[in-house]
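[1] all I have is the shape, not the residue letters:
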């Protein structure tokens, strides 16, 4: 009788990366930058099983991402982008949504664009209930919704401000973000999206809400050679909260720097009972006043200008001038 021959199944090429992250308390380790680049490349190219994707994302979430991993992931994406060479001043990721205050940062972005700067915004959709997302306010605020790079190029050239959904330029990453309700947790892609700077803007603004992650993102941007400022923005968006001190984690020309900005308000403002987007338009037009909102706009403007090289005092003075000189009839 011929003996039965058993064949051992060949291991999937991506299994090594799941094993590196999940090999127990003593055996697990972080990915190197090169390993992270290769792993993300396979994810972006669709060369993994869904079970591997879920395991990989949750193991990363449990471990917490390292600067080297974030840098490697970013490099993998940038290698695959087919974006035109556009001159962009500020990369502005908007992924968190707001739930306590209106998104006053959108008025700051409009002021910067009106001053002649090119601002590229991107976001990942309404993934969490009870939040107000940038995508919901593009029409009322006159911010162009761009579905491809040609539309983004046109918007930047003609108004200095463009918003492009992540799903239109990195659909594989959007799919990973959309797994939130399947996995029950946000994945590291929510953090990664903030560091991508797909058009190579000369300044990347990042808001990371959870303590400890700000320094990690700053280190990743330094590894990538980017100029960036990372803050703990209100609600996770790039918006300086005027009621609280704001710590700036900066990096430029390979050197890190830190600044602590004091609160602008003498006492905390009362949180609005509801978020009424019309209030943004009324404040912009000068038809209404909002102490919290206007201070948030000024501080956020100053934040961006600080990242572009102004000293703090000069940044606030220029921010005030931009706000006072805004075209109130534009909205």
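    Yep, it's here. On a predicted model such as this, the values are computed, not experimentally measured, just so you know.

[2] for the rest of this, base every contact and every neighbour count on C-alpha atoms.
    Will do.

[3] what ranges do the strands span in the chain?
    Counting by DSSP state E, the chain has strands at residues 90-93, 119-123, 161-165, 203-207, 228-231, 246-252, 255-261.

[4] looking at the ones you listed, which is buried most?
    Of all the strands of the chain, strand 228-231 has the most neighbours on average by mean count of other Cα atoms under 10 Å, namely a mean of 29.

[5] what's the local residue count around residue 87?
    Residue 87 has 16 neighbouring residues, counting by other Cα atoms under 10 Å.

[6] tell me the contacts of it?
    118, 199, 201 (Cα atoms under 8 Å, 6 or more residues apart in numbering).

[7] count of residues packed around the residue lying closest to residue 180 once chain neighbours are set aside?
    Nearest residue to residue 180, sequence neighbours excluded (Cα to Cα, 6 or more residues apart in numbering): residue 186, at 5.1 Å. Residue 186 has 20 neighbouring residues, counting by other Cα under 10 Å.

[8] next one: residue 186 from residue 127, what distance?
    10 Å (Cα to Cα, to the nearest Å).

[9] same check on residue 222?
    29 Å.

[10] measure the residue sitting nearest the centre point of the chain to residue 144 for me?
    For the chain, the residue sitting closest to the mean C-alpha position, by Cα atoms, centre = their mean, is residue 194 at 2.6 Å. From residue 194 across to residue 144, the span is 20 Å (Cα to Cα).

[11] so what's residue 18 up against?
    Here residue 18 is in contact with 52, 55-56, 59 (criterion: Cα under 8 Å, 6+ apart).

[12] closest to residue 181 out of the residues you listed?
    When the contacts of residue 18 are compared for distance to residue 181 (Cα to Cα), residue 55 wins out at 15.0 Å.

[13] okay, now that closest one: neighbour count?
    16.

[14] how near is it to residue 93?
    26 Å.

[15] rebuild the strands of the chain as JSON lines, extending it with distance to residue 331.
    What follows is those, written out as JSON lines (distance: least, Cα to Cα, whole Å):
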{"stretch": "strand 90-93", "distance to residue 331": "21"}
{"stretch": "strand 119-123", "distance to residue 331": "18"}
{"stretch": "strand 161-165", "distance to residue 331": "14"}
{"stretch": "strand 203-207", "distance to residue 331": "25"}
{"stretch": "strand 228-231", "distance to residue 331": "29"}
{"stretch": "strand 246-252", "distance to residue 331": "30"}
{"stretch": "strand 255-261", "distance to residue 331": "31"}
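
[16] alongside the first one, take a look at this:
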């Protein structure tokens, strides 16, 4: 049941629709920071009528949110929903789309473990069958590998410190947003919540690694963190990912690095770093099961094929994101060595024992 709105301000979602965001993608106005903050506070309090909430989400999708609006959303999420548990190390925060992948292998578990074995701690986070795709994500690969995922935030932080790799489970660290899953499922399309949940940064990391389809989206995320009053993330590294995930796309790929609110972008050819194949060569039949089997075999040194090359390069990107190497070439050498000397397989063993 909707809660009373007496403790909110003067901008219920219906008024925002009528007077600000609801007139269409060309004529709609942007919200002020205060308006966007109040809107998301009301949403987290389950105050809006369900029809109004759906219309508000759709109007935001049509007009596209500004970095200031997104910053208001993530700051409200941080204040009202996110429980941060910061490990002693300073990991790379990997924020892949929570609604998962449906065609290609999820490489981020293997890549994160390889990076951890090379000395770069990595944090991942996801929910469980999040709308709209409700497909396999980090959690499901880890489940298949026999790694615990239903962890309290403090346990997740301990996992990072003990193994170098950690997983944070959305219902436990971000329950307010996780509680919106039924309403989101009824929408049938993605909403701005799909964007902001990936930016929750439950480990309080100084580096965020993410992905994009088009460069303007990367710029929007970098500007969002710069406009945030609750998140101080000095370095944001993003690349063009497969299926919107944080697995680098084979071929010609744009990389964007944001520091101090400024963006530097450059292009790489993945065939120069061992990924001399097409995206469809990384497709699998069962994403969670096959990704887990591929990860286990690569970390054990039993595969030296395209999946091993892809995991190594994605591991190198995590090392590069944290500036633990001078170049991607150096990061790639570190990643391959972590596999060859058994360090990566040892991290997986530690995760299973945690």
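    Alright, I've got the coordinates. Every value quoted in this text rests on a predicted model; they were computed, and no experiment measured them.

[17] can you pull the TM-score for these?
    The TM-score (TM-score structural alignment, normalised by the length of structure 1) is 0.85; 319 aligned residues with a Cα RMSD of 2.7 Å.

[18] sorry, back to before: and the strands of structure 1: which comes nearest residue 140 of structure 1?
    Here strand 161-165 is closest among the strands of structure 1 (Cα to Cα), at 13.6 Å.

[19] between residue 222 and residue 127 of structure 1, which one's more packed in?
    residue 222 (21 against 17).

[20] that one maps to what in structure 2?
    Superposed on structure 2 with TM-score structural alignment, residue 222 of structure 1 falls opposite residue 226.

[21] name the nearest residue to its match, sequence neighbours excluded.
    residue 261 (5.2 Å).

[22] burial count for the one you found?
    Neighbour tally, residue 261 of structure 2, other Cα under 10 Å: 18.

[23] so what sits against both of residue 186 and residue 127 of structure 1?
    177, 180.

[24] between the helix ranked longest in structure 1 and strand 246-252, how many degrees?
    For structure 1, the longest helix by residue count, based on DSSP state H, is helix 291-307. With axes from the mean of the first three to the mean of the last three Cα atoms, to 10 degrees defining the directions, helix 291-307 of structure 1 sits at 20 degrees from strand 246-252.

[25] what's helix 291-307 of structure 1 in contact with?
    With Cα under 8 Å, 6+ apart as the criterion, helix 291-307 of structure 1 contacts 90, 102, 104-105, 107-109, 111-112, 203, 205, 227-229, 238-243, 250, 264-265, 269, 283, 312, 315-316, 318-320, 323.

[26] same thing but at 6 Å, please
    104-105, 108, 239-242, 315-316, 319 (Cα atoms under 6 Å, 6 or more residues apart in numbering).

[27] and which of these is nearest residue 13 of structure 1?
    Of those, the one sitting nearest to residue 13 of structure 1 (Cα to Cα) turns out to be residue 239, at 41.6 Å.

[28] look up the closest residue to the aligned residue in structure 2 for the closest one, ignoring the ones flanking it.
    When structure 2 is aligned by TM-score structural alignment, residue 239 of structure 1 is paired with residue 247. Spatial nearest neighbour of residue 247 of structure 2, chain neighbours left out: residue 241 (5.1 Å); criterion: Cα to Cα, 6+ apart.

[29] ok, the one you found - contacts?
    Per Cα under 6 Å, 6+ apart, neighbours of residue 241 of structure 2: 211, 247-249.

[30] quick check: ChimeraX command selecting the buried ones in the residues you listed.
    Applying 16 or more other Cα atoms under 10 Å to those leaves a buried subset, and the ChimeraX line that selects it is:
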select :211,247,248,249
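
[31] pull the most distant pair out of the contacts of residue 241 of structure 2.
    211 and 249 (9.7 Å).

[32] which neighbours do those two share?
    240-241.

[33] one step back: the strands of structure 1: which one's closest to residue 182 of structure 1?
    strand 119-123 (19.8 Å).

[34] how close does that closest one sit to structure 2?
    Comparison of strand 119-123 of structure 1 with structure 2 after fitting gives an average deviation of 1.7 Å (mean Cα distance after the TM-score superposition for structure 1).

[35] which elements pack onto that strand?
    strand 90-93, strand 161-165 (3 or more Cα pairs under 6 Å, 6 or more residues apart in numbering; DSSP states H and E).

[36] equivalent range in structure 2 for that strand?
    Going by TM-score structural alignment: strand 119-123 of structure 1 matches residues 122-126.

[37] chain center to the matching stretch: distance?
    8 Å (Cα atoms, centre = their mean, to the nearest Å).

[38] the residue nearest to residue 226 of structure 2 matches what in structure 1?
    So, by TM-score structural alignment, residue 261 of structure 2 is matched to residue 254.

[39] do residue 104 of structure 2 as well
    By TM-score structural alignment, residue 104 of structure 2 lines up with residue 101.

[40] and for that match, the neighbour number?
    As a measure of burial, residue 101 of structure 1 has 20 neighbours, counting by other Cα under 10 Å.

[41] ok, it to residue 17 of structure 1 distance?
    40 Å.

[42] before we move on, what about residue 187 of structure 1?
    Counting by Cα to Cα, the gap from residue 187 of structure 1 to residue 17 of structure 1 is 16 Å.

[43] the two: which is more packed in?
    Shown here are residue 187 of structure 1 and residue 17; by other Cα under 10 Å, residue 187 has more neighbours (23 against 17).

[44] the equivalent of the more buried one over in structure 2 and residue 135 of structure 2: what is the separation?
    The alignment partner of residue 187 of structure 1 in structure 2, by TM-score structural alignment, is residue 191. To residue 135 of structure 2, residue 191 of structure 2 is 16 Å away according to Cα to Cα.

[45] related to what we said a few turns ago, could you dump the contacts of residue 241 of structure 2 to TSV with distance to residue 177 of structure 2?
    Output for the contacts of residue 241 of structure 2, formatted as TSV (distance: Cα to Cα, whole Å):
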residue	distance to residue 177 of structure 2
211	21
247	24
248	27
249	29
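
[46] overlap between the contacts of residue 241 of structure 2 and structure 1?
    Contacts conserved in structure 1 for these, using both residues aligned by TM-score structural alignment, their matches' Cα atoms under 6 Å: 211, 247-248.
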